[in-house]
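K.L.:
Okay, here's the prediction I keep looking at, along with the sequence it came from:
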Amino acid sequence: MHVPEQIPDHLDFVGRGWHPLLTRLHEQLVAVSPSYSVQQVKEKYGTLRIHLYTGMLRHLNLGNTDWPDPDQAARYKDEDDAARALVHAAEQESARTCEACGNPGVPRDRAWIKTLCDDCAGHR
């Protein structure tokens, strides 16, 4: 049986300050899409970017070539919509959370954009 890579397998791709946010997102995702899998977790322009396989994408990514029946397609859509809303909320929260320590932060434009608190921004 294929065990999908999920968010806990990708924590090292971003700063420790976002780990609690991602752990909470994982718990929320498991409730709406237990077998979701991660395509990518990264930081871009100072915020999280999370790309997942849920619902229909997961179905197709597993090599299924058949289109699901209408009832299953509707369940996939509901799963995809719920997962997308959770990811969007987490990405928005990351813009207010210091990637280094988890305290409140703001995007700071230097050589690259990083969301940092005043203390962590002073150390960089």
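P.N.:
Thanks, I have it. All of these numbers come straight from a predicted model, not from anything done at the bench. Numbers count the residues shown, from 1 in each chain.

K.L.:
Could you use CA atoms for every contact and neighbour count after this?
P.N.:
Will do.

K.L.:
tell me the centre residue of the chain?
P.N.:
Centroid-nearest residue in the chain: I50, 3.5 Å away (criterion: Cα atoms, centre = their mean).

K.L.:
Now that residue: which helix or strand?
P.N.:
strand 47-53 (DSSP states H and E).

K.L.:
nearest residue to L116 other than its sequence neighbours?
P.N.:
Sequence neighbours aside, C98 is the residue nearest to L116 in space, at 4.1 Å (criterion: Cα to Cα, 6 or more residues apart in numbering).

K.L.:
do the same with G55
P.N.:
Across the structure, with Cα to Cα, 6+ apart as the measure, the residue nearest G55 apart from its sequence neighbours is Y76 (4.2 Å).

K.L.:
quick one: secondary structure of that neighbour?
P.N.:
Following DSSP: H, G, I helix; E, B strand; the rest coil, we place Y76 in the helix state.

K.L.:
Take this one as well and set it beside the first:
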Amino acid sequence: MRDDLTQTLYNDFPALYTGMCWGFETGNGWYQIIRCLSISINNIIASASLDPSQFTAVQVKEKFGLLRVYISTTNNAIQDAIYHAVQESSRTCEMCGGPGVQIARGGWMRVSCEPCEAERVRIRRKDTRRYNRRDSGTMEVE
């Protein structure tokens, strides 16, 4: 996730994201899902008069094409909120945030829309051609 989006989440939800070592390991497209989840978790904690310092995110990432959120302490309401965020990620392009579908290619699963997937494939092919040219001893000029 872009640094500015990461910093906004850290600033807006300092108690929730105080213990994350690796930052947000997702594409920018899931920012809104993570933001809504953060608001839900804060509301759950506040409405139950719980200590916010007990509920810190340990890791927020993509795994097997879906959003994964690991919290140090949780309850049923927070687990339900996380479940709904994961379900939303299954139909949201991780790169742009538009409607997406789950794609499994080359051993990797992801949620992508058609334009973002086409761009990803185009860049990957270009990088593969560049790598193959370097490997064969020829030089590429761009």
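P.N.:
Arrived safely, thanks for sending. Quantities reported herein were computed from a predicted structural model and do not represent experimental measurements.

K.L.:
Tell me how the two chains score on TM-score.
P.N.:
Here the TM-score of the superposed chains, computed with TM-score structural alignment, normalised by the length of the first structure as the reference length, equals 0.71; 97 aligned residues with a Cα RMSD of 2.0 Å.

K.L.:
hang on, the earlier thing: quick check: next helix or strand after the strand holding I50 of the first structure?
P.N.:
Reading on from strand 47-53 of the first structure to the C-terminus, the next helix or strand found by DSSP H and E is helix 55-61.

K.L.:
In the second structure, what sits opposite the residue nearest to the centre of the first structure in the alignment?
P.N.:
Using TM-score structural alignment, the equivalent of I50 of the first structure in the second structure is V69.

K.L.:
Quick one: map the residue nearest to L116 of the first structure onto the second structure.
P.N.:
C98 of the first structure maps onto C93 in the second structure, with residues paired by TM-score structural alignment.

K.L.:
In contact with that match, which residues?
P.N.:
Contacts for C93 of the second structure were tallied using Cα atoms under 8 Å, 6 or more residues apart in numbering; they are 29-30, 99-101, 111-113, 116.

K.L.:
can you give me the helices for the first structure?
P.N.:
19-32, 55-61, 70-94, 118-122 (DSSP state H).

K.L.:
how about TSV for those helices, with mean neighbour count added?
P.N.:
Compiled in TSV, the helices of the first structure are given as follows (neighbours: other Cα atoms under 10 Å):
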stretch	mean neighbour count
helix 19-32	17
helix 55-61	17
helix 70-94	16
helix 118-122	13
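
K.L.:
With respect to V3 of the first structure, which of the ones you listed lies nearest?
P.N.:
For the helices of the first structure, the distance to V3 of the first structure is smallest for helix 55-61, at 12.5 Å, taking Cα to Cα.
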